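Chemist: Sequence plus the predicted model coming up.
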Amino acid sequence: MENHEVCEEIVTLLRKQRHDFVNHLQVIHAMLQMDRREKALLYIEE
């Protein structure tokens, strides 16, 4: 595998991680907006 291919793979993996992280934040944000603090805390600990 060449350097540019490795870099492209790393960028793809980072984008997927960012997508998942943002999704988790959106879930937590929604729970907090609905006053479901305990549920949000459990989600974070999970």
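Modeler: The structure has been received and is ready for your questions.
Chemist: Please make it C-alpha for all contacts and neighbour counts, starting now.
Modeler: Will do.
Chemist: Please report how far the residue lying farthest from the centre of the chain lies from Glu8.
Modeler: No residue in the chain sits farther from the centre than Glu2, which is 28.6 Å out by CA atoms, centre = their mean. Going from Glu2 to Glu8 by CA to CA, to the nearest Å gives 10 Å.
Chemist: Next one for the comparison:
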Amino acid sequence: MLARANEIEPMAPWRRRFALGLTRQDLETVAATYAAGFIATITFIA
């Protein structure tokens, strides 16, 4: 039974893409860019 579950799991649509067609890599890139910009802004203000 576990072998069959491993075959089906990678085909699940939510495993490939999140809402709006964004992948996990896209979300990680946005988060990293936001954090870097936030840190740079706070550094220059302080």
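Modeler: Yep, that arrived. Keep in mind the model is a prediction, meaning the values are calculated, not measured.
Chemist: so what's the residue farthest from the centre of the first structure up against?
Modeler: Glu2 of the first structure makes no contacts at all, as judged by CA atoms under 8 Å, 6 or more residues apart in numbering.
Chemist: and if you look at His29 of the first structure?
Modeler: Contacts of His29 of the first structure by CA under 8 Å, 6+ apart: none found.
Chemist: Whichever strand or helix holds Val6 of the first structure: what's the following helix or strand?
Modeler: Per DSSP states H and E: Val6 of the first structure is located in helix 3-33. From helix 3-33 of the first structure onward toward the C-terminus, using DSSP H and E, the following helix or strand is helix 37-45.
Chemist: Tell me, how many residues neighbour the aligned partner of Glu28 of the second structure in the first structure?
Modeler: Residue pairing (TM-score structural alignment): Glu28 of the second structure is matched to Leu13 of the first structure. Close neighbours of Leu13 of the first structure, defined as other CA atoms under 10 Å, add up to 12.
Chemist: again with Ile28 of the first structure
Modeler: Residues near Ile28 of the first structure, counting by other CA under 10 Å: 20.
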